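>>> output the structure for:
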Amino acid sequence: MSDQRERTFVMIKPDAFQRGLVSEIIGRFEDRGLKLVGAKVTRLSREQAEDHYGEHEDKPFFDDLVEFITSGPVVPMVWEGEDATRQVRQMIGATDPAEAAPGTIRGDYAVDLGRNVVHASDHEDEGANEREIALFFDDDELVEYDFHESTWLYE
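Predicted coordinates for the structure are as follows:
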């Protein structure tokens, strides 16, 4: 793999979990050729949620965000691949499902801005991946392994 290989954070939100979309969403990333290096099922504490959405603390929708993300199980994950953050952001689509293109995760599965099924680190926010990964995973929870499919994906 080239030096473009990176890790990116993704979280399946409570609405997608409750709707039984976990395998569909994970399958999309696997089909794309991304390598899953960390995943767990958990329910966020209020403190974790406030840390996660800290950049929105002063916005009027902050409390609603925290309430929603703590309302049920979530699946935080770390995916790896060349230019993974950009790839994932394109795959999930626009934050507002009404603006998300068909074929994207939000375009296919979400209908409401407040219930948009998945979160992914922003490729324009330097350090977001590292911060979010560290918030949800210890280093020993991320698995290094040979990903044989990569020989069929990258030159």
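
>>> from now on I want contacts and neighbour counts done on CA atoms only, so please keep to that.
Fine.

>>> what about Asp122, is that helix, strand or coil?
At Asp122, secondary structure determined by DSSP: H, G, I helix; E, B strand; the rest coil is coil.

>>> these two touch, right, it and Ala84?
No. With contact defined as C-alpha atoms under 8 Å, Asp122 does not reach Ala84; the gap is 10.9 Å.

>>> any idea how far Arg43 is from Asp15?
13 Å (C-alpha to C-alpha, to the nearest Å).

>>> the two - which one has more neighbours?
Asp15 (21 against 18; other C-alpha atoms under 10 Å).

>>> contacts only, for the more buried one.
Neighbour list for Asp15: Arg115, Asn116, Val117 [criterion: C-alpha atoms under 8 Å, 6 or more residues apart in numbering].

>>> could you also give me the structure for this next sequence, so I can compare it with the first?
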Amino acid sequence: MRDDLQQTLVLIKPDALKNSLTGYVLSQFSEFHTGLTFAGTKVVHVTRMLAEEHYAEHRGKVFFPALIEMITGHLHYPGEPDKQRVIAIVYKGPDVIRKVREICGPTNPHVARDEKPGCVRSLGTVVALKDAQGNIVGDRMDNLIHASATPEEAEREIKLWFRPDDIPPAIRAFPTVHSEACFYYKDGRLFENYEPGTVCVLAPGDVAWESDLNTLKAFAEGIPTDSSLQGVVAKYLLNRKVSLSW
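This is a model prediction of the structure:
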């Protein structure tokens, strides 16, 4: 990959939006200061499907439910669906992953304040998680921002949150193909023909990440794959009314 096409995913989380820090965060990543540029950006109503795929490595941990409630906006905007959103950004440029994470600072906001005062996450906080009896069982880090940690993670996360059409063709970092078939989704299952209640994910002529299309074909043909169907489908259902309960 060309050095100037290196990309990473940044999420401005609901806690940052709640505290009106969007402008501040964007200013820290300005092209003038960092040499990085936008490849794609959008406002996302985060579905449970997308949230669980994004944090899949933490599934089963005590703080997993709190992570899902946080990234979907339910913790910071309870009962306000019009405010439950995340700003998703793809940045590109030389050494982009390291540069972005340097600006973000350590994951734990308390550590960030001690070790890197002035970084974005130094403005966050740590919230204790309690069980039904009031005992502290863990914590939730309201650290304002997410940034991919490795090139492999960046590719997975960009493909999870962004469709190819969300990014201009000249600056897409990963291979794309045109679908030659229809794929529909409903209740955790993939269909190749329309059935009542299904939602179209891809139609002939639609542009898809090559890896996504390979995954859909594997599911359609019953071929075992380590890839997640929901990990492919989630982004195609974003900001669509049908996806709000998924």
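
>>> which one's more surrounded, Asp122 and Ala84 of the first structure?
Neighbour count, other C-alpha under 10 Å: between Asp122 of the first structure and Ala84, Ala84 has more, with 22 against 17.

>>> mind checking what Phe63 of the second structure lines up with in the first structure?
Structural alignment (TM-score structural alignment) places Phe63 of the second structure against Phe61 in the first structure.

>>> what's around its match, how many residues?
11.

>>> list buried residues within the contacts of Asp15 of the first structure.
With burial judged by 16 or more other C-alpha atoms under 10 Å, the buried subset of the contacts of Asp15 of the first structure is Arg115, Asn116, Val117.

>>> closest one of the residues you listed to Asp31 of the first structure?
Val117 (18.6 Å; C-alpha to C-alpha).

>>> OK, contacts around the closest one?
Neighbours of Val117 of the first structure in contact, by C-alpha under 8 Å, 6+ apart: Ile12, Lys13, Pro14, Asp15, Ala16, Arg106, Tyr109, Ala110.

>>> export those residues to a markdown table and tack on distance to Val88 of the first structure and secondary structure?
Below are the contacts of Val117 of the first structure laid out as a markdown table (distance: C-alpha to C-alpha, whole Å; DSSP: H, G, I helix; E, B strand; the rest coil):
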| residue | distance to Val88 of the first structure | secondary structure |
| --- | --- | --- |
| Ile12 | 13 | strand |
| Lys13 | 15 | coil |
| Pro14 | 19 | helix |
| Asp15 | 19 | helix |
| Ala16 | 17 | helix |
| Arg106 | 12 | helix |
| Tyr109 | 16 | helix |
| Ala110 | 16 | coil |
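
>>> hmm, which two among those residues are most spread apart?
Going by C-alpha to C-alpha, the pair spanning the contacts of Val117 of the first structure furthest: Pro14 and Arg106, at 14.0 Å.

>>> the two: which is more packed in?
Between Pro14 of the first structure and Arg106, counting by other C-alpha under 10 Å, Arg106 is the more crowded of the two (27 against 23).

>>> what ranges do the helices span in the second structure?
Using DSSP state H, the helices of the second structure run over 14-18, 22-28, 31-34, 48-54, 64-71, 96-104, 109-115, 151-161, 210-221, 229-233.

>>> closest one to Val201 of the second structure among these?
Of all the helices of the second structure, helix 229-233 comes closest under C-alpha to C-alpha, at 6.6 Å.

>>> what is the corresponding segment of the first structure for that closest one?
Under TM-score structural alignment, there's no match for helix 229-233 of the second structure.

>>> buried stuff in that helix?
The neighbour-count check on helix 229-233 of the second structure (16+ other C-alpha under 10 Å) flags Leu229, Gln230, Gly231, Val232, Val233 as buried.

>>> now do stretch 13-33 of the second structure
Lys13, Pro14, Asp15, Ala16, Leu17, Leu21, Thr22, Val25, Gln28, Phe29.

>>> so for Pro168 of the second structure, which of the helices of the second structure sits nearest?
It's helix 151-161; of these, that one is closest to Pro168 of the second structure (C-alpha to C-alpha) at 13.7 Å.

>>> now the angle from the closest one to helix 210-221?
60 degrees (axes from the mean of the first three to the mean of the last three C-alpha atoms, to 10 degrees).

>>> give me the contact list for helix 151-161 of the second structure.
7-9, 50, 54, 88, 90, 97, 148, 174, 209, 231-232, 234-235.

>>> please tell me how far Pro102 of the first structure sits from Thr85 of the first structure.
Applying C-alpha to C-alpha to Pro102 of the first structure and Thr85 of the first structure gives a distance of 20 Å.

>>> these two: who's more crowded?
A side-by-side neighbour count of Pro102 of the first structure and Thr85, using other C-alpha under 10 Å, places Thr85 first with 24 against 13.
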